[in-house]
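Peer 1: dropping a prediction and its sequence here:
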Amino acid sequence: MDLISVIMPNFNGQKYIREAIESVLHQDHSRFELIVVDDGSTDESVRIIKEYMRQDTRVRLFMNHRSKGVSGARNTGIEKASGEWICFLDSDDIMVDGSLSVRLSQVAMYKGINIVSGDLQYCDDKSRITSGGFYISKANITSAMGIDINHPTPVIIENGVEFFLSCAAIIFTGTPVIRHSVVERTGFFCENMAYFEDLSYWFRMILKEKFLFIPDIVFSYRQHQNSVSSDREAVLSGHVNLYRYLANLPEFSRYQRIIRKKMAVQLGTLAYFQRKNKKFNVARQNALKAIILNPYQVPSWKNYFAAMLNRG
């Protein structure tokens, strides 16, 4: 039975970390190490983690000496991991029963696969499931993968970057189990991105690596009522920064055309929301950037001239 390193970043996670830790401890694949990396918590979460350490030697705690953010905490976990396989779980999310075994069991059936990624479901602040089978419920995704929604089966994604850009990014932080050597080859998470630092990592990881998507739900992603992702402008800016980051990587040069188009769409949408919020100067600037990237994108022209006329 292969050893799996489960990496869990934590910052002031006392409210949910018990549930997160116990969801890992209850897995039927028992050969794992749970690496919790604390990033300077000031609440009771470290005490809770130590409580579990005394009960189960598979739980390990590491402390970042300075605050490095969630990406820095994951990177510390990568440095400390000793398993043949690595996966990630945030301290407010929940690993569903059988999650580790259902993913790892696919490796024997699909030779040469070093990444196995599943589906996710959403839950609220009280751990109530609010929606399930996020990817498998999207017709455009199942159609692109050739999945029969009535009898879904695993699918090998040969060119993940192309799939991510043309259809959807179907790897989420808690969904993949990754062979350690692939993580080492990919390197570390980018620590200076406010949004989509995990997505930038998956893009780099799948650039030269195919992966297996399985339709099984492997974790519950907790949506908070006060989630920062509710800030639409910040999320759109994060998308722009993600595509700018990819565009500046030489290894993504063959995807420049589609990356520029994706960036133009995000800039145009950002300009629209900024215009509606009467931020006309910045809306005009972003609409112009979108036009430069893709002059044939009509909505960007509309946003540009509307912002010029100070029309919301």
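Peer 2: Everything's here; your move. Please read these numbers as outputs of a predicted model, since none were measured by experiment.
Peer 1: from here on, contacts and neighbour counts on C-alpha atoms
Peer 2: Will do.
Peer 1: all helices in the stretch 151-300 of the chain, in order from the N-terminus.
Peer 2: Secondary structure of the stretch 151-300 of the chain, counting by DSSP state H, counting those that start in this stretch: helices at 160-166, 180-186, 197-205, 232-247, 256-276, 280-293, 298-308.
Peer 1: packing partners for the fourth one?
Peer 2: Put plainly, it is helix 232-247. In terms of contacts (3 or more Cα pairs under 8 Å, 6 or more residues apart in numbering; DSSP states H and E), helix 232-247 is packed against helix 197-205, helix 256-276.
Peer 1: deepest-packed of the ones you listed, please.
Peer 2: Each of the helices and strands packed on helix 232-247 was assessed for mean neighbour count using mean count of other Cα atoms under 10 Å. The highest is helix 256-276, with a mean of 22.
Peer 1: give me the secondary structure label for residue 86.
Peer 2: Here residue 86 takes the strand state, with states given by DSSP: H, G, I helix; E, B strand; the rest coil.
Peer 1: so it sits right up against residue 7, yeah?
Peer 2: Yes: with contact defined as Cα atoms under 8 Å, residue 86 and residue 7 form a contacting pair (7.4 Å).
Peer 1: got a list of contacts for the strand or helix carrying residue 22?
Peer 2: In this structure, residue 22 is located in helix 17-25 according to DSSP states H and E. Counting contacts by Cα atoms under 8 Å, 6 or more residues apart in numbering, the residues outside helix 17-25 that touch it are 34, 45, 48-49, 89-97.
Peer 1: got another one to weigh against that:
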Amino acid sequence: MNPRLSVVMPTFNNAPFVEDAVESILTQDHDDFELVIADHSSSDGTWEKLQRFASDPRVRLLTTEAGGGAERNFNRVSAAAVGEYVKMVCGDDLLKPGVLARQSAILDDNPDAVLTACPREIVDARGRTIIASRGLAGLTRAMPGNEAVRVVVRSGSNQFGEPGSVMMRRRELEEDGFWFFTYPYLVDQATYCRILMRGRFVPDLTVGAVFRMNGGQWSVALRGSQAEQVKGFHRWLAEHHPDAVSPIDERIGNRRAALMAIKRQVAYIVLRNRMR
């Protein structure tokens, strides 16, 4: 019989963090889940560190051939999942205790909900807390999916959070062709938004994930590229889902996204100085 929940982890050169990431999943109190890990031809010993978990019956270790970028590994590991629900945890992030059971129960209790998300803690590369709780601004109640999408577009920021914050119905992810990489800097938010056009959003108000921030994710080069991709994605939503995103929503979201890009650059500078 298939497990109720699949946790999927794409890894690539995560050797310093991957064991902690896996342990944060395997120590969860959920009693019916699998962990599928696909390593994308890491060269730093990530694959070797994963072998210590190979004997756990809940764990499946896969390899992904080099090339194709993150899209190839995200989709490979997600396509291997068999559970009714799916949560992705990247190889340098962590889960807080209890989040798998709590979010599974939310989806169990709300059969018309396609996705739930929780606030996350943001830490630096050394695990020191930068922000204790972030996310879900405007999303603290259950609502139709298109309404949740509108809230996030108007905020100019991904209030759903990184993949570790989110649990969704695997069928909806699969029917949408897995991860939506047309706008790669927004792949998580863009994927959630497409899924939410199929059903309701129900929040998980407890901090349940830890996102590790580092200079490579928050580089100065990201600022201009991300702002342009945000505009492109908002335009895509307005064209394909006008019931969710109006031209006014699009304009408000674009202005706020530009401000967020500046804040990200400041955050990168602060992080870089902190790590010296």
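Peer 2: Perfect, I can see it now. This one's a predicted model, so the numbers in the text were calculated from it and none came from an experiment.
Peer 1: picking that back up, with distance to residue 77 of the first structure added, can I get the helices and strands packed on helix 232-247 of the first structure in CSV?
Peer 2: Shown next, in CSV, are these (distance: least, Cα to Cα, whole Å):
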stretch, distance to residue 77 of the first structure
helix 197-205, 14
helix 256-276, 31
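Peer 1: isn't residue 46 of the first structure right up against residue 40?
Peer 2: No: Residue 46 of the first structure lies out of contact with residue 40 (Cα under 8 Å); the separation is 9.3 Å.
Peer 1: which one of these two has more residues nearby?
Peer 2: Set residue 46 of the first structure next to residue 40 and count neighbours by other Cα atoms under 10 Å: residue 46 wins out with 23 against 17.
Peer 1: please tell me how far the more buried one sits from residue 31 of the first structure.
Peer 2: The gap separating residue 46 of the first structure from residue 31 of the first structure is 24 Å, by Cα to Cα, to the nearest Å.
Peer 1: circling back to that earlier point, most widely separated two among the contacts of helix 17-25 of the first structure?
Peer 2: Spanning the widest gap among the contacts of helix 17-25 of the first structure are 45 and 97, at 23.3 Å by Cα to Cα.
Peer 1: these two: which is more packed in?
Peer 2: For residue 45 of the first structure and residue 97, the more surrounded residue by other Cα under 10 Å is residue 45, and the numbers stand at 21 against 18.
Peer 1: pull the number of nearby residues for the closest residue to that one other than its chain neighbours.
Peer 2: The shortest distance from residue 45 of the first structure to any non-neighbouring residue, by Cα to Cα, 6 or more residues apart in numbering, is to residue 14 (4.2 Å). Using other Cα under 10 Å, residue 14 of the first structure has 20 neighbouring residues.
Peer 1: what of the one 4 residues further on?
Peer 2: For residue 18 of the first structure, the tally of surrounding residues (other Cα under 10 Å) stands at 17.
Peer 1: distance of it from residue 37 of the first structure?
Peer 2: Counting by Cα to Cα - residue 18 of the first structure and residue 37 of the first structure are separated by 15 Å.
Peer 1: do the same with residue 272 of the first structure
Peer 2: Between residue 272 of the first structure and residue 37 of the first structure the distance is 39 Å, computed by Cα to Cα.
Peer 1: try residue 177 of the first structure
Peer 2: Summarising the geometry, the distance separating residue 177 of the first structure from residue 37 of the first structure, computed by Cα to Cα, is 18 Å.
Peer 1: more neighbours: these two, which one.
Peer 2: Neighbours were counted for residue 177 of the first structure and for residue 37 using other Cα under 10 Å; residue 37 has more, 27 against 23.
Peer 1: quick one: contacts of the helix or strand hosting residue 7 of the second structure?
Peer 2: Assigned by DSSP H and E, residue 7 of the second structure belongs to strand 5-11. If you take Cα under 8 Å, 6+ apart as the criterion, strand 5-11 of the second structure is touched by 18, 32-40, 42, 46, 73-74, 77-78, 81-91, 104.
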